[in-house]
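Student: dropping a prediction and its sequence here:
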Amino acid sequence: MLETVREEKAGPAVLVEILNIAQAWGTSFQWIPSHVSIEGNEIADGLAKLGLQDDAPVFHNRLFMKDAIHRFRSISEQQTTQWYQEYSTEKGKKFYDIQPAFSTKPWYTNVDLPGSDVRLINRLMTGHDFSKFWLARMKLEETEECELCDEPETADHLIMHCPRFGILRSKFDFELQFHSLQDLLKSKNMKVYREVTDFIRQAKLSL
């Protein structure tokens, strides 16, 4: 095809352009029927065979961009996990007990829960809720004690134990499944989470 285009000076525009550029640069095209006995190809064949040997030398090439990005993400995740574990030994122990491994996606990703319920569950997970116990620590309540039980009125006490809500609580399955709010939250069971938020609403608790 190249020979025909060269002789007739006509043909596909791309080939004509290639031949014109080649002629201007003094470049020749040559068809090689076989690579046997051609030095460059013999060297390539030898290197290919060498690469199959167990003791073949390893050549350290520069990383491709996608490999560099993957490596960066891996290092970043390791450092973030280390920070999360170290930070949680001082603060956020309650949440760390529920979520011991750092995740780039929060627990509520693709979960069918209203935003208000997600925020409520998050408060319960961190322990920074609106119970009397927490409000008293923030100097927003005079006492942290439950009016009926004479013990700290925590979210765990209200949801799981306080007899004021015993009849209502008996209507939900979570009462018999878990002994503490912490164990309940660690289950990561969305059906149970929905039960808890329904219970809180029906009990008219401000948490």
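Tutor: Great, that's in hand.
Student: could you use CA atoms for every contact and neighbour count after this?
Tutor: OK.
Student: give the buried residues for the biggest helix by length in the chain.
Tutor: Criterion DSSP state H: the longest helix present in the chain is helix 65-88. Under the neighbour-count criterion of 16 or more other Cα atoms under 10 Å, helix 65-88 has 81, 84-85, 88 buried.
Student: name the surrounding residues that touch whichever helix or strand comes after it.
Tutor: On the C-terminal side of helix 65-88, the nearest following helix or strand under DSSP states H and E is helix 93-98. Applying Cα atoms under 8 Å, 6 or more residues apart in numbering, the contact partners of helix 93-98 are 88, 125-127, 182, 185-186.
Student: any chance of the buried residues of helix 65-88 in JSON lines, with distance to residue 100 too?
Tutor: Below are the buried residues of helix 65-88 laid out as JSON lines (distance: Cα to Cα, whole Å):
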{"residue": "81", "distance to residue 100": "10"}
{"residue": "84", "distance to residue 100": "9"}
{"residue": "85", "distance to residue 100": "8"}
{"residue": "88", "distance to residue 100": "9"}
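Student: now do stretch 67-83: everything it contacts.
Tutor: So stretch 67-83 is contacted by 101-102 (Cα under 8 Å, 6+ apart).
Student: what does stretch 101-117 give?
Tutor: Contacts of stretch 101-117 (Cα under 8 Å, 6+ apart): 80-81, 84-85, 118, 188, 190, 194, 197.
Student: show me what the host helix or strand of residue 166 is packed against.
Tutor: Using DSSP H and E, residue 166 falls within helix 166-169. Of the remaining helices and strands, none touches helix 166-169 by 3 or more Cα pairs under 8 Å, 6 or more residues apart in numbering; DSSP states H and E.
Student: another structure for you, compare them:
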Amino acid sequence: MYTDASKGNEGVGIAIALENTNITFKLPNECSIFSAEAIAILKAIETIQTTKHTKFVILSDSLSAIKNIQNKNNPNDISVFIQNQLDEAKTNKKQISIIWIPGHTGIAGNEIADKYAKLAASNKNTTKLNISSYDDFKKAVKTQIRKKWHLLWNDQDTKLNQIKRTTFSWENHKFNRKEETTINRLRIGHSRLTHGYLMSKEEPPTCEGCGTPLTIKHILTECQLYQQERINFNITEILDSLLGPDPAQNRKILNFLKSINLIEQI
């Protein structure tokens, strides 16, 4: 028996090539090629269990899948199923060997399995198996959660949303703790200077220079009191650039705040 798997834009398919017939299945799109190769071996063993013959060789070009099946200490869930099937086969007096062969080297049975695995992946009428590994399922769930989170994020109108347009994480640039805290407060638009009144139950602060409500955006990009300092540090009016993931831009903002003596009030 030759087994193979294929994963592409049209889906995931597996094939088992026997002497006189070929068995194919279509797997869930989230199934990895590693899992698909293992599932192909699993289905081959299940097929063996239904025959009267007692000696079989399963040939696969997936060395990683075979090694995981042989791993008794830390196999994945598909490999555990395979190990259990092999034990059951042994109980039923069936001898099964799983052997690695190099792929795409002209081995006839492997080429046939490869061909039918590709056809299974692209053919919507192929028999479907709702099988995938726990890791594949977990990854798919995380992907869907992230997509939903991204949609919800785009619908929000917050100060942080105006700075960070996506939900993907930003790299930590190894600023010291105070600098990281300052940058994060600037990003969410909340600081002791602009929002300390909430704790003291005072009136919201206004700018000493122009009397407008005091906000992070006003301090960084609008207030004329600090126009010369903005020029000195090449501070633009684009907040998502200044407070985005670029450490050079973040450093400019920190230096700007130090120069106008507001860094300790953020």
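Tutor: Everything's here; your move. This is a predicted model, so every value here is computed, not measured.
Student: before we move on, the earlier item: buried set for the helix holding residue 166 of the first structure?
Tutor: For helix 166-169 of the first structure, by 16+ other Cα under 10 Å, it's residue 169.
Student: which SSE is immediately downstream of that helix?
Tutor: helix 174-177.
Student: what packs against that next one?
Tutor: helix 190-202.
Student: can you check which part of the second structure the helix it packs on sits on?
Tutor: Counting by TM-score structural alignment, helix 190-202 of the first structure pairs with residues 247-259 of the second structure.
Student: which other residues reach the helix holding residue 166 of the first structure?
Tutor: Taking Cα under 8 Å, 6+ apart as the rule, helix 166-169 of the first structure contacts 159-160, 175, 199, 203.
Student: okay, and the helix or strand containing residue 57 of the second structure goes to which residues in the first structure?
Tutor: Assessed by DSSP H and E, residue 57 of the second structure sits inside strand 55-60. With TM-score structural alignment applied, strand 55-60 of the second structure matches no range in the first structure.
Student: could you check the angle strand 55-60 makes with the helix or strand that that strand is followed by?
Tutor: Downstream of strand 55-60 of the second structure, the first helix or strand assigned by DSSP H and E is helix 63-70. With axes from the mean of the first three to the mean of the last three Cα atoms, to 10 degrees defining the directions, helix 63-70 of the second structure sits at 130 degrees from strand 55-60.
Student: in helix 63-70 of the second structure, which residues are buried?
Tutor: 65-66, 68-70.
Student: still on that earlier bit, name only those of the contacts of helix 93-98 of the first structure that count as buried.
Tutor: 88, 125, 127, 182, 185.
Student: of those, just say which sits nearest to residue 63 of the first structure.
Tutor: Compare each of these with residue 63 of the first structure using Cα to Cα and the shortest gap goes to residue 88, at 35.3 Å.
Student: tell me the residue in the first structure aligned with residue 24 of the second structure.
Tutor: That one, residue 24 of the second structure, aligns with nothing by TM-score structural alignment.
Student: ditto for residue 192 of the second structure
Tutor: By TM-score structural alignment, residue 192 of the second structure lines up with residue 130.
Student: give me the nearest residue to its match, chain neighbours excluded.
Tutor: residue 207 (4.5 Å; Cα to Cα, 6 or more residues apart in numbering).
Student: rewinding a little: and the buried ones among the contacts of helix 93-98 of the first structure, which of them are in helices?
Tutor: Using DSSP H, these in helices are 88, 125, 182, 185.
Student: need those in JSON lines (columns: distance to residue 63 of the first structure).
Tutor: Below are those laid out as JSON lines (distance: Cα to Cα, whole Å):
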{"residue": "88", "distance to residue 63 of the first structure": "35"}
{"residue": "125", "distance to residue 63 of the first structure": "42"}
{"residue": "182", "distance to residue 63 of the first structure": "46"}
{"residue": "185", "distance to residue 63 of the first structure": "43"}
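Student: where does residue 43 of the first structure fall, secondary structure wise?
Tutor: helix 39-51.
Student: what sits against residue 216 of the second structure?
Tutor: Counting by Cα under 8 Å, 6+ apart, residue 216 of the second structure has contacts 186, 189-190, 194.
Student: kindly recompute the last result at 7 Å.
Tutor: 186, 189 (Cα atoms under 7 Å, 6 or more residues apart in numbering).
Student: and it, what's its match in the first structure?
Tutor: Match for residue 216 of the second structure (TM-score structural alignment): residue 155.
Student: what's the span of stretch 185-198 of the second structure, first residue to last?
Tutor: 15 Å (Cα to Cα, to the nearest Å).
Student: going by neighbour count, list what's buried in that stretch.
Tutor: Using 16+ other Cα under 10 Å as the test for burial, stretch 185-198 of the second structure gives 185-191, 193-196.
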